[in-house]
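Visitor: 3D, please:
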Amino acid sequence: MNAVAVPELAVTVTQLEMTSKPLRTPPPPPLARHLLMRAEPATVSFYRYLYDTVGANWLWTDRREWDDERLADRLSDERTDVYVLYVDGVPAGFGELFQEGADTTDLAYFGLLPDFIGRRLGPFLLWSLIDLAWSRPIRRMTVDTCTLDHPKALAHYQRAGFVPYAQRQVRKPDPRLTGRLPRDTAPHIPLAV
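Guide: As a prediction, this is how the structure comes out:
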């Protein structure tokens, strides 16, 4: 029996780095009551809630493919820090920092829940995560973004001080056609053909 090929999305991935802590004035904090808190460690169910809610609109699927044991191992790894931004007591966004080596921290995931996009929380959260990463004795911070992410993501990272150092083209099965995400997810991204 032959497997049916799933149409793929063409995706451009841009890798960025920062080789010193940026000297800049941070964006103002949100006007609403807010708290940025480290989840110590984040539970699998809470992390999945954050990842799935933030990432669905951008077709994030990597962590959806991990079983609970693999995800629990990552979340309990001392090199992983998950920070959650709360606004008026509600989770508004999150960021995951991963210490790749003695001198490099990767911003593995970063984003806002849909209800909080457009409220100027992104710059505050991103710059807070950058400050947290550079509070360690590192020499480099990295982040990847792609053409499926928010249209302003690349510029947002560059304004924060990241510089592109590599770019690659990848193809990935459209998760809305594999059943990993509902077909009506991310309507702003055309279905692969």
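Visitor: could you use CA atoms for every contact and neighbour count after this?
Guide: OK.
Visitor: name the element the residue nearest the centre of the chain belongs to?
Guide: The centre of the chain sits closest to residue 109, judged by Cα atoms, centre = their mean, with a distance of 2.4 Å. In this structure, residue 109 sits in strand 104-112 according to DSSP states H and E.
Visitor: tell me the gap between that strand and the middle of its chain.
Guide: What separates the centre of strand 104-112 from the centre of its chain is 5 Å, taken as Cα atoms, centre = their mean, to the nearest Å.
Visitor: now do the same contact list for the residue nearest to the centre of the chain.
Guide: 94, 95, 96, 97 (Cα atoms under 8 Å, 6 or more residues apart in numbering).
Visitor: repeat that for residue 50.
Guide: Taking Cα under 8 Å, 6+ apart, we find residue 50 in contact with 93, 94, 113.
Visitor: tell me the one of the residues you listed nearest residue 140?
Guide: Nearest to residue 140 among those: residue 94, at 20.9 Å, using Cα to Cα.
Visitor: one more, for comparison:
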Amino acid sequence: MLNEGCHDVPDGMLAMVVTHLEMRAQVAPRPVPQPEGVELRFHEKPDVDWYRALFRQIGAEEWLWFSRLRLSRDALEKILHHPDVALFSGERDGESLGLLELDFRQEGECELVFFGLAPPLIGGGVGRWLMNSAIEQAWSRPISRFHLHTCTLDHPSALSFYRRSGFVPFRRQVEIAADPRVVGELPESCGPHMPLIR
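Guide: Just a heads-up that it's a prediction; the model follows:
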């Protein structure tokens, strides 16, 4: 339990405030037309290299996404190929530019594990359309809870976007992790919004 006040974060580490959110019943979608030229594609057994490349393109440079980069190839493949993990990409002209990953491995629940867009798809309602797709896909199975978490490394609008989508915050944590730029998983130029302290 952290006491009130400031707490030192060791050099080479990142501190993030993590907010957990949930949806206990399906909400009505916020209407938005399907963006022109953009399609949702399901990937039954995605290639690990393809997945990692998309993961980096969407989250690494700007937002320091690193968790999936720390998994071995076999460990990541085991997750992605599990029958209760559903992976979709938002595609334009055959190029994967959006990521929607749903995890149904906990009975009666669905976790929105990763959700994001590469820069070419940001704007024009694509994020709302993709979230509507996420909600529809999640509640197409017999669940009573749809949940996710976001943190202070993510886009500043992420938390408010999830709340507008019908998710309700219920828990907050502080996470400490090795800075991926210090341990060589990402270039030092990534995550310019987060100072690098060795």
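Visitor: counterpart of the residue nearest to the centre of the first structure in the second structure?
Guide: The equivalent of residue 109 of the first structure in the second structure is residue 114 (alignment by TM-score structural alignment).
Visitor: which position in the second structure aligns with residue 166 of the first structure?
Guide: Match for residue 166 of the first structure (TM-score structural alignment): residue 171.
Visitor: excluding its backbone neighbours, what's nearest that match?
Guide: residue 20 (5.1 Å; Cα to Cα, 6 or more residues apart in numbering).
Visitor: quick one: which helix or strand includes the residue mapped onto the one you found from the first structure?
Guide: Applying TM-score structural alignment, one finds that residue 20 of the second structure aligns to residue 15 in the first structure. Here residue 15 of the first structure, judged by DSSP H and E, is contained in strand 8-18.
Visitor: what's the following helix or strand after that strand?
Guide: Next along from strand 8-18 of the first structure, by DSSP H and E: strand 34-39.
Visitor: so in the second structure, which helix runs the longest?
Guide: As assigned by DSSP state H, the longest helix anywhere in the second structure is helix 126-138.
Visitor: got the buried residues for stretch 28-48 of the first structure?
Guide: Within stretch 28-48 of the first structure, the residues that count as buried by 16 or more other Cα atoms under 10 Å are 30, 34, 35, 36, 41, 42, 44, 47, 48.
Visitor: that stretch spans what distance, first to last residue?
Guide: End-to-end distance for stretch 28-48 of the first structure: 29 Å, by Cα to Cα, to the nearest Å.
Visitor: same check on stretch 112-125 of the first structure?
Guide: Distance across stretch 112-125 of the first structure, first residue to last, is 9 Å (Cα to Cα).
Visitor: ok, now stretch 69-83 of the first structure?
Guide: Taking Cα to Cα, the first and last residues of stretch 69-83 of the first structure lie 21 Å apart.
Visitor: so that stretch aligns onto which residues of the second structure?
Guide: Using TM-score structural alignment, stretch 69-83 of the first structure pairs with 74-88 in the second structure.
Visitor: ditto for stretch 139-155 of the first structure
Guide: Per TM-score structural alignment, the counterpart of stretch 139-155 of the first structure in the second structure is residues 144-160.
Visitor: give me the aligned partner of residue 54 of the first structure over in the second structure.
Guide: Aligning on TM-score structural alignment places residue 54 of the first structure opposite residue 58 in the second structure.
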